[in-house]
Every structure is written in C-alpha cells, then in structure tokens.
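>>> missing the sequence, but the structure's below:
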C-alpha cells in the first residue's frame, strides 16, 4: 500500500466534510469523501427553469451519492484524461473516498475558477472577451473528441497563469440519462447560464457573437440551444430583478440566448 492510499484510508474515516484540502509533503491534495448528497432543489434557479419548461438538457443530473458518486468521478476523470483533457490527477481511490492532486500542484502555479477570472476582468473587456473565447474553444475541443463535461458551470472550469484550462467536479454522468448530442447541448447551456452574468447588458450581443462563431461547427447543437432560448424568451419581459442576483442571472441568460438566436439572421443578411 503506497503512502497516498494509506493516507486516504486512514483520513476518510475521520473527515467530517464531504471534501477537504490537506497539505502533504508532495503538495496540496483534496480528499472527497463518499457521502449522501442533498436534494436537487439546491440547484436553483436552474432547476426552477428546467422544471417549469420541461428542459431536460439543463435538468440537474441525479447525484447518487456515496460510493457510486466516487466511482462515477473516478471513471469520468479517466475518460477525459484518455481524450487528453486536463483533469485532476487521481492519487488514490477506495469505496469511501477519492484523493486528488490539487490542480495548482499539477500546473506548478496558481489556478482560479473561470467564474472568478471573468469577474476580475470586468474592467478590461478585451481581456474578458479573450478569456471567454478561449473557454469556448476548450469546450468545443472536448466535444470534437466526443467528450462532454458533467457540470459545465464556470466554477468547475479552472485556468492557470498561462491560461491553460482544466475541469473538475465529475460526481455525475449526464450520459446516464441523456444522448451524447444532448450532453453537448447541456454543456453549452450550463456554460451560458454561468458566464452571461459576468457581462454587462450592452455586451451580451457581442458575447453571443463569439459563441455563435464557434457553434457554426455544431449546427444542430446550435439549433437546439436556440429552441431552449425561444421557450424561455418570455422571461425577459418579467421584472426578475426583484428577486435579486438570481433574477439578474436568469435575465442575462435569457437575453444571451435571444441574441444567440438572432445571430443567424444577422449573419445571413450580411
């Protein structure tokens, strides 16, 4: 039994949190413990939208929790690594937990969530749009290899100081309940939902143009994303700002989807 396996099996029995960081002699690691997961209603407001409009592609995929979630993450990380996608290195695994190397150690430098990076570049629009475009290219690269993510929120996309991308959080497998095509659609919808919020309202048209250009390579995926947008379009007429940041996030997402749909008309007439 190597040191990592021993550390996992002795520590997982006393760890209280479902995930916790530790500093070992080799560097920072994360221990994910098999535990029961909370109900899907925690995935609001996305869950709210999916439920009302029967949009399966954005419905949170059930997390079975316990050892099944650990095994799922183990399998999904290995699947993506075989495609050449950067994910955390697995140091040890058991039925009760998973020990992962911190991505900062892997990249030998600081990493941050795409969510944080986009927010930090709001006062520098050119840099913000450049990062947004790079993130889109990374997801598109995964799709070209017939891969897909589990929860393609910006918080689960990490970048290092050289703008190299990595992906985390694989306790669910959308392929268990969706076709590969719908997994692609789901990736883009979750990405839009978690990134549109970081742009000003007047920037959303330009941001949608960036994604539109990428989706020219995935025409049917583009059409299905636009179908979702059309079904949500009426939300933009509501005063969702009254419900705070969640409402503003929904509003920007719906506007982004509307502008994305309009891009085909604008570009066909030019």
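Arrived safely. Treat the numbers as computed from the prediction; the structure is a model and nothing was measured.
>>> switch to C-alpha atoms for all contacts and neighbour counts from now on
Fine.
>>> ok, residue 85 - how many residues close by?
Using other CA atoms under 10 Å, residue 85 is surrounded by 20 other residues.
>>> what about versus this one:
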C-alpha cells in the first residue's frame, strides 16, 4: 500500500491529528490512521509503581517508560515494524515524518466493546485473540499494552475476526525481561476481558490452561507466581456498583485462584 504525494500533502496540512492527535483519512489506496506526537511525560510518575513491583517481587508489574514526543513515536514505529516482520497482525507503517506517522487503518471496533455487548461471536473472538498472543510469543515478541481496548475487531464479515493489535508507544523490555513482558501480556489481557466474558468459567479455565501449556516454561512459572500473589483479590465484591476496576480485578483473581487449584493441587492462602 503506497500513499500518493497528494495524500501525503493533505495529511501533512491537516489540523485534525495536530489537535486530536489521531485522525483517520480516506486515501486513494484505502483508509489510513495518522498519529501525531504525544506530549512528553515525566519519568517520575512511574517511580511509585515500579517500587511496588519490586517490593512484591513481581517485575512484570513495572511500568514501561512512556516519554512521549519523538522518542515515543520512534519506539512505536520500531515495534510495529518488528511485529509486522514476524507476521503479527499490526498496522503496516506507511510513512514517517518528524511530527507524525501514517499506518494502515484496521478498524474502529475494540474487542472490549464487542465482548461487553455480548456479541454472538464474543467468545470466539476472545479465543482468537488469546491464540494470537500465543503465536506472538512463540515468535519471540510481546505487546506493550495488552488490554482488550488495544485489540481491533473487523466487524464487516458475517463472522467477525481479529483485525489486529495497536498502541506500542512504550517498550517493556526497557525495564523487564522478555518472559516478564510476555506474562504481563496475559495478565492485562485476562484482567480486561474475564469480568465481562459471556462464557462458562470451566470453558474459560480450559482455554487458559491450553494457552499456558503452549507457552515457555519461564512464562508459565511467572504466571503461576502472579496467581499466587493475586489470588486473595478474589474476595473483592462482585457487585457492579463497586465499579469496573473492582469487577475486573475480582474476576482475574478468581481465575488465578482456580488455576492454582488445578496446577498445584494445594489450597491457596486467603
């Protein structure tokens, strides 16, 4: 997919991505997404979270630096190109300029919204996204922010499919190992989906078991460690009036507790 000089000029002159940071354009070659620079962020905002992660002995909870500006753009472009190079479903980078870059448009439907709406294909899409994570990790790669909001669904076909993954402005390998970054993908993915997943617990548990069985021993060990540390959060209230964050933590912790019971054969501490 190549952009014409006319399209590049129209994009460069637009106020849309300057004011709103992200803008979608119709071009002669198809739809594209333009992303401008994010304001620079101060590293001090991450010190507390990183300190807690070290205190708990869970390095994969560390925040990856998100400096903004050109550095963030360079990081995202490099990550997108690396992921595209191994066949991952990410937007193809089409053009890079000093204050913006252009990538292929994937769509506007987020997996989180699709699952929460209880779409008839929600469970199938949840499985497809998890399978994509397994393949990504097998290729030696990882995400940046593995939340369902960063997974785009193509809703055009009769049977919707996962169109791709977005948002790579930070690089977790700056502060953690590859297995840590990969297990963080699972924690963020499950945290952002399990609480609203229209699927029986036993079926979801079986799928998590299959995904972990396909992962490296290092990732499985770290996931088990995370399950031990977060299992007690299953006692959080499950009522919607306590908010989405509480519901999502409770559901992920309950799944972690069940995983421990299946894979250690011993009761967990309350």
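In hand now; what should we look at? On a predicted model such as this, the values are computed, not experimentally measured, just so you know.
>>> so where's the longest helix in structure 2?
helix 244-264 (DSSP state H).
>>> Residue 224 of structure 1 reaches residue 186, doesn't it?
No - contact criterion CA atoms under 8 Å: residue 224 of structure 1 and residue 186 do not qualify, at 10.0 Å.
>>> Show me which of these two is the more surrounded one.
residue 186 (28 against 16).
>>> tell me the contacts of the residue mapped onto the more buried one from structure 2?
Superposed on structure 2 with TM-score structural alignment, residue 186 of structure 1 falls opposite residue 184. Residues near residue 184 of structure 2 by CA atoms under 8 Å, 6 or more residues apart in numbering: 60-61, 146.
>>> So which of the residues you listed wins on neighbours?
Busiest of the contacts of residue 184 of structure 2 [other CA under 10 Å] is residue 60, holding 26 neighbours.
>>> That one -> structure 1?
Looks like residue 60 of structure 2 aligns to residue 57 there (TM-score structural alignment).
>>> How about the secondary structure of the closest residue to that match other than its chain neighbours?
Once flanking residues are discounted, residue 57 of structure 1 sits nearest to residue 186: 4.8 Å by CA to CA, 6 or more residues apart in numbering. In three-state terms, and counting by DSSP: H, G, I helix; E, B strand; the rest coil, residue 186 of structure 1 is helix.
>>> how close does residue 186 of structure 1 sit to residue 180 of structure 1?
Look at residue 186 of structure 1 and residue 180 of structure 1: by CA to CA, to the nearest Å, they are 10 Å apart.
>>> now swap in residue 4 of structure 1 and tell me
Relative to residue 180 of structure 1, and taking CA to CA, residue 4 of structure 1 is found at 35 Å.
>>> hang on, residue 80 of structure 2 packs against residue 92?
Yes - using CA under 8 Å, residue 80 of structure 2 makes contact with residue 92 at a distance of 7.2 Å.
>>> These two - which one has more neighbours?
residue 80 (24 against 19).
>>> Show me what that one lines up with in structure 1.
By TM-score structural alignment, residue 80 of structure 2 lines up with residue 77.
>>> swap in residue 135 of structure 2?
So residue 135 of structure 2 corresponds to residue 141, using TM-score structural alignment.
>>> Figure out the helix or strand that its match lives in.
Assigned by DSSP states H and E, residue 141 of structure 1 belongs to helix 125-144.
>>> right, and the helix or strand after that helix?
Counting by DSSP H and E, what follows helix 125-144 of structure 1 is strand 157-160.
>>> Tell me who's in contact with the most centrally placed residue in structure 1.
Centroid-nearest residue in structure 1: residue 152, 1.8 Å away (criterion: CA atoms, centre = their mean). For residue 152 of structure 1, the contact set (CA under 8 Å, 6+ apart) comprises 187-188, 190-191.
>>> 7 Å - rerun?
187, 190-191 (CA atoms under 7 Å, 6 or more residues apart in numbering).
>>> mind listing what residue 127 of structure 1 touches?
Applying CA under 7 Å, 6+ apart, the residues near residue 127 of structure 1 are residue 121.
>>> at 10 Å what do you get?
Counting by CA atoms under 10 Å, 6 or more residues apart in numbering, residue 127 of structure 1 touches 117-118, 120-121, 133.
>>> Select from the residues you listed the one having the most neighbours.
residue 118 (23 neighbours).
>>> overlap in contacts of residue 186 and residue 180 of structure 1?
148, 174.
>>> Just want to check the distance between residue 38 of structure 1 and residue 186 of structure 1.
21 Å.
>>> try residue 90 of structure 1
Counting by CA to CA, the gap from residue 90 of structure 1 to residue 186 of structure 1 is 26 Å.
>>> and residue 49 of structure 1, how many residues sit next to it?
Residue 49 of structure 1: 16 neighbours (other CA under 10 Å).
>>> Other residues contacting the strand or helix carrying it?
Per DSSP H and E: residue 49 of structure 1 is located in helix 46-53. Identification of contacts with helix 46-53 of structure 1 by CA under 10 Å, 6+ apart yields 40-42, 44, 54-60, 190, 193-194, 228, 231-232, 235, 246, 249-250.
>>> Could you measure from the match of residue 60 of structure 2 over to residue 144 of structure 1?
19 Å.
>>> For stretch 188-198 of structure 1, list every residue counted as buried.
188-198 (16 or more other CA atoms under 10 Å).
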